[in-house]
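quick one: sequence and predicted model below, then my questions.
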Amino acid sequence: MTKLFKGRFAILFAFLTYFLSFSFLIRTILLIESLSKHIDFKVLEIVRIYITGLFFDIGSGLLITIFYALYLLIIPNKFYTKKWNIIFNWVTLFLFVLITLFSFFAELTFWQEFESRFNFIAVDYLIYTYEVVQNINESYPLPLLITGMLLLAVVIMYLFYKLNIFKNSLNANTPFNKRIIISSTLIISTIIFSLFVKNSWAENGNNRYANELSKAGTYSFFAAFKNNELNYTDFYKLISSKEAFTLVRNELKETGVAFSKDELSIKREITNDSSQAYKPNLIMITVESLSADFMQKYGNKEHITPELDSLANHSVFFSDMYATGTRTVRGMEALTLCIPPTPGSSIVRRMDNEHLFTVGHVFKEKGYTNTFFYGGDGYFDNMNHFFGNNGYNIVDRGRKLLDETYDGSRTIIKDNEVTFENAWGICDEDIFNVVLKDADEKFKANKLFNNFIMTTSNHRPYTFPDHKINLPSGTRAAAVRYTDYAIGNFIKKIKAKPWFKNTVIIIVADHCASSAGKNEIDVSKYQIPCMILNLKNTVDMNIDKMTSQIDLYPTLWSLLGWKYTSSFYGKNVLDKDYKPRVVLGTYQKLVYMSGDSLVILSPHRKVDTYIYNKAKNEQTKASFPKALTDQAIANYQTAFDIFKDGKLRY
């Protein structure tokens, strides 16, 4: 064993020893804190905590040092004793120690607040860095904390020095064959651990505290980042599963609906008035960051959406629709799965999100070809994986990866199809031209098509082709105006196509341009425009009822007179029994609004209730009947359950 601390790898193994020792100490402190709160642990649970915990700690330590292990392998002996390498090793170890000390401190403070190892809330904190740093500064004497951590790191480094760790490592003449054995063992073990070991392996008991203590904070953070979710059951207010599903099923009742016999399911058969049913092609333009208040119809005075304002007057217009979230992938989730936003990131970015019951599945059952069009690289945000494994073909401007496999096909947009491109992708006119070409081909082949288009021009850096509009590129207002121009130009072109008379066009935003406001959840920052164009047998109308993104397709299908199987939370807002409600949220906050009654669910099983004054955009604290808060809980609890239990699969 002592030989490990006398060769080139002495610094690495010394760090692992320090890391495992401090991890043991942190785990013990958290266990004692749990015991002080009268949490009962059986002897075998405590044994499991330390054995399982050691396993995860070793894996975490290996993950931290994997690149250092590679460095120790490849650097030749003749360079290893150079001054620059000596400095590099000292600095590397110091940074390893300092960063992990801050991580250990963060674990203690995180446990005090959430009684949990790192989860998606910790990942979420990275997104709101300014707020978190301010909170730490207000909660702790930050200068003293940083000074203390630096001093402790120096003490540990001095201890390594006194134990001759640096001398043993930097003076070693370790042959390459020995280095490759050690480095390969460490690197291969790390890869196996990261690919095959799941954080859920620690959750094999009924004692939640024992499960959490069995984990390692560092690996839990990586796992949360990878899985992009937060366990609703552990952190949010709950009611019984049977009661939750009963409440949701009652809310989803409408004319011509028959639910399945499984009481813990929302699966049902929808029977609309099919006397004038028909199957048109569908093109949905999902516009990047199109807030409602960009349009003149909502009071904007800049006149940057003349095309959209004109189109809205000749459509089925949803004038009071709300996005479910603040990111593109959350909008995609709402528009494909028609589901409330569960805590963490969108299902689009999560693991095990293949073969789900999507909007595309309904279209496929009707004989349609589904295609996802994106002017950027669909590898970003896991979009290609989600759409490609949920019944859609893909057309994007990405790169071909060898390990990409999809149930659908993938076509990469060629250079000769691009006139303008920035960091986010090709301009909106170019992606619309690609769609036109594809639609022409499908029409010639006598194929019905359902197209999901995601635009990119209304995204920073807000650049677009010159000489298209009377505003220079580089600002949000100009980007909105250009996107509006591109959509208007696209509509003019398709009106001349032979397939236009049997094609419905949807224009909807993915989310608003900004979600920050004077309230923690600013409802006004979720309001988006949505319109359906070119519907047969339907007069133009303004639907001024409060609606959600998840209601769009159920409403469309009712207008088309379709019969279909549904596992969606969306409703036909034209049904006589429809009661306005919306679901929206952030990574942590989950919001349910019925009428002007606002319920916000948060970690710590916290429930806040407000009256929302839309005219003043104000929220006033209020008390609501338990029935309303239970309805809010039921929507999110069941949505989380059906995804985790695989009931979203078809």
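The structure has been received and is ready for your questions. Numbers count the residues shown, from 1 in each chain.

every contact and neighbour count from this point should use C-alpha atoms.
Noted.

may I see the buried residues of the one helix or strand residue 71 maps to?
Using DSSP states H and E, residue 71 sits within helix 43-74. For helix 43-74, a neighbour-count test (16 or more other C-alpha atoms under 10 Å) marks 45, 48-50, 52-54, 56-66, 68-70, 72-73 as buried.

try stretch 351-362
Buried, per 16+ other C-alpha under 10 Å, within stretch 351-362: 353-362.

can I get the residues you listed in a markdown table including secondary structure and distance to residue 223?
Formatted as a markdown table, the buried residues of stretch 351-362 follow (DSSP: H, G, I helix; E, B strand; the rest coil; distance: C-alpha to C-alpha, whole Å):
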| residue | secondary structure | distance to residue 223 |
| --- | --- | --- |
| 353 | coil | 16 |
| 354 | coil | 19 |
| 355 | coil | 23 |
| 356 | strand | 23 |
| 357 | coil | 26 |
| 358 | coil | 26 |
| 359 | helix | 29 |
| 360 | helix | 30 |
| 361 | helix | 30 |
| 362 | helix | 33 |
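
just these now: which is nearest residue 555?
Closest to residue 555 out of the buried residues of stretch 351-362 is residue 359 (12.3 Å), distances taken as C-alpha to C-alpha.

pretty sure that closest one contacts residue 336?
Yes: Residue 359 lies in contact with residue 336 (C-alpha atoms under 8 Å); the separation is 5.0 Å.

after the helix holding residue 71, which helix or strand is next? Please name it.
helix 77-80.

tell me where the stretch 501-650 of the chain has helices.
552-560, 626-644 (DSSP state H, counting those that start in this stretch).

now these in JSON lines, with distance to residue 162 and mean neighbour count?
Shown next, in JSON lines, are the helices of the stretch 501-650 of the chain (distance: least, C-alpha to C-alpha, whole Å; neighbours: other C-alpha atoms under 10 Å):
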{"stretch": "helix 552-560", "distance to residue 162": "68", "mean neighbour count": "21"}
{"stretch": "helix 626-644", "distance to residue 162": "52", "mean neighbour count": "20"}
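
hold the first one in mind and look at this next one:
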Amino acid sequence: MFATMACFPNLPGFEYLMQTPEGGHKLSGLPALLSARDYDDVYVYNGDFAWDNQSGFFGNQGMTTFIGRNDFVNPVFSDPTWGVSDQDMFDRGAEELAKNYGKKPFYALLQTLSNHTPYALPKDLPVEPVTGQGRLDEHLTAMRYSDWALGQFFEKARKEPYFKETLFVIVGDHGFGNHQQVTELDLGRFNVPLLLIGPGIQEKFGAVDHTVGTQVDIVPTIMGRLGGQTRHQCWGRDLLNLPEGDQGVGMIKPSGSEQIVGLVKGDRILIESKDMTPRMYRYQLGSEFKAELIESPDQPELLKNLEAYIQTATKSLLDNTAGVVHGTPK
């Protein structure tokens, strides 16, 4: 969440940044950048904002309007652990967008939760449950339900006047690992598609782009589409405005205490861990999912880049220099 909205990377030792004192620092993310442009905001969520200090963190970053589990009246479904269902969340999200249109410019964060273990879904599902996949049935059914709820949201959004003036950004916090773990980092789990839906996006940039990026690239990519001058200290880049031939780059640090990091560049990944010497693979995603161990002359340079990225970002966080104050770097 903090990488996507505050464009600061997940770092070793700070995987739970939103709960730490350092998480109270101002970061150069979407709330800060759009608050400076006088945007209104709304954050709609199935669950409780106290979890992971979401309201505290995002409130400190500049968000003002939070709609959580206790703000839903007569939801279709509510679970004591997770809160209301995705269809409830998206229905309320659609209401908020329609209600806010025509006033000031605004941005909305809609966070889903139904597709998360332990899965809590309505008894009368609007989709056919997935069967025949063994222990994956429950997970795949939750995915199908969440996808249906997202589809229902877009059916409503398309009929609203704001639709043709809105950039929709759809991304997961992580992917879904498969049974093939072809490198020490589970590439299937970290293969996350980013969908951008908005006026002229496909016409200008094409339907599919295989550039490598991570969640920290999302805010710069959004700001690039909004136009106007932007000064930020994001730890990512505008994925739709990279130099010619740049295949993209991304640093991966799994959540939790697992001390392993990876640097993805194009179709290669460099993996570093305390338990092994650094290794580089050439990988391929999709139906031909595979990875092969390779040796590359630029491996030492990439390893230096990976360590420099982590060390510089960590120092910036500790020194509280990762945010922009009044349009100028702090």
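Alright, I've got the coordinates. All values derive from a computational prediction rather than experimental measurement.

export the helices of the stretch 501-650 of the first structure to JSON lines and tack on distance to residue 151 of the first structure?
Output for the helices of the stretch 501-650 of the first structure, formatted as JSON lines (distance: least, C-alpha to C-alpha, whole Å):
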{"stretch": "helix 552-560", "distance to residue 151 of the first structure": "58"}
{"stretch": "helix 626-644", "distance to residue 151 of the first structure": "45"}
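
looking at those, spot the one closest to residue 452 of the first structure.
Nearest to residue 452 of the first structure among the helices of the stretch 501-650 of the first structure is helix 552-560 (12.6 Å), distances taken as C-alpha to C-alpha.

whereabouts in the second structure does that closest one align?
Counting by TM-score structural alignment, helix 552-560 of the first structure pairs with residues 218-226 of the second structure.

mean deviation of that stretch from the first structure?
Following superposition, stretch 218-226 of the second structure is found to deviate from the first structure by 2.5 Å on average (mean C-alpha distance after the TM-score superposition for the first structure).

not counting that stretch itself, show me its contacts.
Applying C-alpha atoms under 8 Å, 6 or more residues apart in numbering, the contact partners of stretch 218-226 of the second structure are 4-7, 29-30, 230, 234, 236-241.

read off where the helix holding residue 71 of the first structure ends up in the second structure.
Going by TM-score structural alignment, helix 43-74 of the first structure sits over no part of the second structure.

now residue 136 of the first structure, nearest residue through space, not along the chain?
residue 142 (7.1 Å; C-alpha to C-alpha, 6 or more residues apart in numbering).

what's the burial count for that neighbour?
14 (other C-alpha atoms under 10 Å).

what residues are up against the equivalent of residue 235 of the second structure over in the first structure?
Using TM-score structural alignment, the equivalent of residue 235 of the second structure in the first structure is residue 569. Contact analysis of residue 569 of the first structure by C-alpha under 8 Å, 6+ apart lists 252, 266, 338-340, 550-551.

nearest to residue 213 of the first structure among those residues?
Of all the contacts of residue 569 of the first structure, residue 213 of the first structure sits closest to residue 340, with 30.9 Å by C-alpha to C-alpha.

map the closest one onto the second structure.
Aligned partner of residue 340 of the first structure by TM-score structural alignment: residue 9.

hmm, back to that, of the contacts of stretch 218-226 of the second structure, grab the buried ones for PyMOL.
This is the PyMOL syntax for the buried subset of these, where burial follows 16+ other C-alpha under 10 Å:
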select buried, resi 4+5+6+7+29+30+234+236+237+238+239+240
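
what number of residues lie near the residue mapped onto residue 645 of the first structure from the second structure?
Mapped onto the second structure by TM-score structural alignment, residue 645 of the first structure lines up with residue 319. Residue 319 of the second structure: 11 surrounding residues under other C-alpha under 10 Å.

distance of residue 319 of the second structure relative to residue 312 of the second structure?
Residue 319 of the second structure sits at a distance of 10 Å from residue 312 of the second structure (criterion: C-alpha to C-alpha, to the nearest Å).

also residue 43 of the second structure?
Taken as C-alpha to C-alpha, the span from residue 43 of the second structure to residue 312 of the second structure is 31 Å.

how about residue 92 of the second structure?
Residue 92 of the second structure is 40 Å from residue 312 of the second structure, by C-alpha to C-alpha.

so where is stretch 211-220 of the first structure in the second structure?
So stretch 211-220 of the first structure sits over no part of the second structure, by TM-score structural alignment.
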